[in-house]
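Peer 1: quick one: sequence plus predicted model below, questions after.
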Amino acid sequence: MNAKVAATAPLPLAITMGDPAGIGPEIVVKAFRDAPALTAGAFVAGDLECLRKAAAAVARPGEPALPVALIERPDQALRMPARCVPVLQAVSPPEGVRHGQISAAAGRAAGEAVQWAARAALGAQVAGLVTAPLHKEALSAAGFTYPGHTELLQAEAARHAGVPLARMPVRMMLANAELRTVLVSIHMSLRHAIEAVTFDGVLETLRIAHASLQGVLGRAPRLAVAGLNPHAGEGGLFGSEEREVIAPAVAAARAEGIDADGPHAPDTVFMRARKGEFDAVIAMYHDQGLIPVKYLGVEEGVNVTLGLPLVRTSPDHGTAFDLAGTGRADASSLIEAIRMARLLLRGA
């Protein structure tokens, strides 16, 4: 999200189809149907037949399915009519995929669509990408070694830049209209997440959050830092990480001109941010940061990857295998992710 997007000619927005055994293709079609202004100039990186099946699944009674058109190049999406779904065949057609079932074929199609879109964004063929949900088990079954989108995109960006993975630090931000939270660690066990609370990790998170949100807000963001332990350690009674690791990192960030404050008690800091005292909360691990945002409603939450040289957003829910193929999946979070991507591109 840090790179400046070229302001010469408009570039299309890529939306990856997600795991074809899940709700991804259906919510993508619904986004084109229900938010034509937001999806204008966007296209789907995925499989044509999967999107046509999804269009049939979400068609309203008495109405024809939304047209799904094959395009050969990303720029053709800029000339497509509203409420038509342009699809670029970015993957080999997945075979034997069944709704609600984990499979290597589905995981491969989902992963390859993300890889294609990431490389297109890094190569300035598209303005950015919005990713529909993939399934981590299916991704693993297909041979991908990344636990999710964030790590896969980080690897693609590092490869493109010709730098080691450690030189391409990224962070996950979950955001809705009421709260933003940025995570120090992402997909790992709680035991390993605690070990990941280091001075360098917290300071790097503050730097990434500050740089990324400054572009969005047009000013320096006010960042609250959550503690790791109950009551933020209670002066060392319930743990020493706050005193020995987190507070020194906050002090170092402040010395660099970052408006950081904390560590604060994790059970109250999110409420304070929601009331407007802070622009974002730096959370120490995955569930600490995601539970408050998702409690406010997954239909409005957006996942943003910070630190990448490209814009990437996604809905904050999963593949919902139980709803796949029914046409009942809610596209609200995906629509908000597209809206967020447009906002970030304007501020890039």
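Peer 2: Yep, that arrived.
Peer 1: every contact and neighbour count from this point should use C-alpha atoms.
Peer 2: Will do.
Peer 1: tell me how far the residue sitting furthest away from the middle of the chain lies from residue 246.
Peer 2: Distance from the centre of the chain peaks at residue 237, with 36.5 Å (Cα atoms, centre = their mean). Distance of residue 237 to residue 246, computed by Cα to Cα, to the nearest Å: 16 Å.
Peer 1: before we move on, what about residue 102?
Peer 2: According to Cα to Cα, residue 102 stands 40 Å off from residue 246.
Peer 1: below is an additional structure, to be compared with the one above:
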Amino acid sequence: MTSTLAVSSGEPSGIGPDIAISAWTLREKHQIPAFFVLADPEFLAARAIRLGQNCPIEITTPEEAGHVFERALPVVPLKNRQTDHPGVPLAGNAPATIEAIEQAVALTLAGRARAVVTCPIAKKALYEAGFDFPGHTEFLAHLAGQRLGHKVTPVMMLAGPLLRAVPVTIHIPLSKVPAALDIANILSVARITSAALKDQFGIANPRLAIAGLNPHAGEGGSMGDEDENIVRPAVETLQAEGIDARGPLPADTMFHAAARATYDTAICMYHDQALIPVKTLGFDDSVNVTLGLPFVRTSPDHGTAFDIAATGKAKPDSLIAALRLADKMAMHNVHKQRPAA
């Protein structure tokens, strides 16, 4: 397998190209693992000039990218072109954005890249071009399912320097969370998380802290019955399966330093219950990780930031963290069986 990571360039009008260029310029200072970018080489070169970055671009193959990395930013070219129009998402760029993701996945599954690292995308521009998925994660699961021949269930993890957290429900209104929670959902997320901690993080016996939904984890049912009727039975099932899971735990006492030392990942019931502590503890260097895929995928934990695209203000910290984490995860993932290319 090649030693490089595949980076999809993301939304061309956002900061994805900026942070990819900046990460390459900082490769020696921060000991960044070798990567190549799937992009339109002319577009990326134009963005580097806009940014005033000394970043030579060299067209290459995934196999040669590691050799190129020391002297230039390796770019594996796309068939579709990208238009450099900072701050204004264009539906015409959508085919290239989609192609970059598809190629990153295909190359990684074929063993020509070690892992997939995705730069942020603009969903609205993709929707206008006919993109039929809610976002990155669902599209990646679809691509993986096509290769494997069965449905893939993706799980979102936010991994920071001091905390890993996984939400059971994600982008739904808070008012709909209780109805969306059930024992099966909690079990599925916890099982996938436990397996990934073993296979991709190298943790032999993962410890899961399962948060309650309600204040004080329901206070014995006096503050809602979901914790006793849904969360607790799920935890008991996980324990019976040999998974080291504890809960339901009051979320307000789960995230201080002493509590975090007792588990490897927090399983949370809704989006903000997971993301607020992760981002508070590591705002600039937290990473979005998709678990449950037959390959490693990480991404910066931020959006396209159209307002600062091509201004030089975008910080590459989260992308650098995503590259480093993908590299580490791929080391543990190397022995997992891969589907045929």
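Peer 2: Looks like it arrived, so ask away. In this text the structure is predicted, and so the values were computed from the model without any measurement.
Peer 1: just the helices in the first structure please.
Peer 2: 24-34, 36-39, 48-58, 104-122, 136-141, 149-161, 190-195, 199-217, 241, 247-255, 266-274, 286-295, 332-347 (DSSP state H).
Peer 1: neighbours of the counterpart of residue 138 of the first structure in the second structure, how many?
Peer 2: For residue 138 of the first structure, the aligned position in the second structure is residue 125, judged by TM-score structural alignment. Neighbours of residue 125 of the second structure under the rule other Cα atoms under 10 Å: 19.
Peer 1: so what does residue 44 of the second structure match up with in the first structure?
Peer 2: Looks like residue 44 of the second structure aligns to residue 51 there (TM-score structural alignment).
Peer 1: now do the contacts for its match.
Peer 2: Residue 51 of the first structure makes contact with 17, 25, 26, 29, 68, 87, according to Cα atoms under 8 Å, 6 or more residues apart in numbering.
Peer 1: TSV for those residues, including distance to residue 45 of the first structure and neighbour count?
Peer 2: Formatted as TSV, the contacts of residue 51 of the first structure follow (distance: Cα to Cα, whole Å; neighbours: other Cα atoms under 10 Å):
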residue	distance to residue 45 of the first structure	neighbour count
17	6	33
25	10	30
26	14	32
29	12	30
68	12	20
87	6	28
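Peer 1: ok, so of the residues you listed, who is nearest residue 154 of the first structure?
Peer 2: residue 17 (19.4 Å; Cα to Cα).
Peer 1: under the alignment, what does the closest one map to in the second structure?
Peer 2: Under the alignment (TM-score structural alignment), residue 17 of the first structure maps onto residue 9 of the second structure.
Peer 1: I'd say that match and residue 97 touch.
Peer 2: Yes - under the criterion of Cα atoms under 8 Å, residue 9 of the second structure makes contact with residue 97 at 7.1 Å.
Peer 1: re the thing from before, quickly note the distance from the match of residue 44 of the second structure to residue 265 of the first structure.
Peer 2: Residue 51 of the first structure is 46 Å from residue 265 of the first structure, by Cα to Cα.
Peer 1: now stretch 211-227 of the second structure: which residue numbers in the first structure?
Peer 2: Stretch 211-227 of the second structure maps onto residues 226-242 of the first structure, going by TM-score structural alignment.
Peer 1: from start to finish, how long is the matching stretch in a straight line?
Peer 2: Terminal residues of stretch 226-242 of the first structure are spaced 9 Å apart (Cα to Cα).
Peer 1: report the buried residues of it.
Peer 2: Within stretch 226-242 of the first structure, the residues that count as buried by 16 or more other Cα atoms under 10 Å are 226, 227, 228, 229, 231, 232, 233, 239, 240, 241, 242.
Peer 1: same question for stretch 127-145 of the first structure.
Peer 2: Neighbour counts over stretch 127-145 of the first structure (16+ other Cα under 10 Å) mark 127-136, 138-142, 144 as buried.
Peer 1: going by distance to residue 332 of the first structure, which of those residues wins?
Peer 2: Of those, the one sitting nearest to residue 332 of the first structure (Cα to Cα) turns out to be residue 132, at 12.0 Å.
Peer 1: ok, the closest one - contacts?
Peer 2: Residue 132 of the first structure makes contacts with 15, 16, 17, 18, 19, 24, 25, 28, 314, 315, 334, as judged by Cα under 8 Å, 6+ apart.
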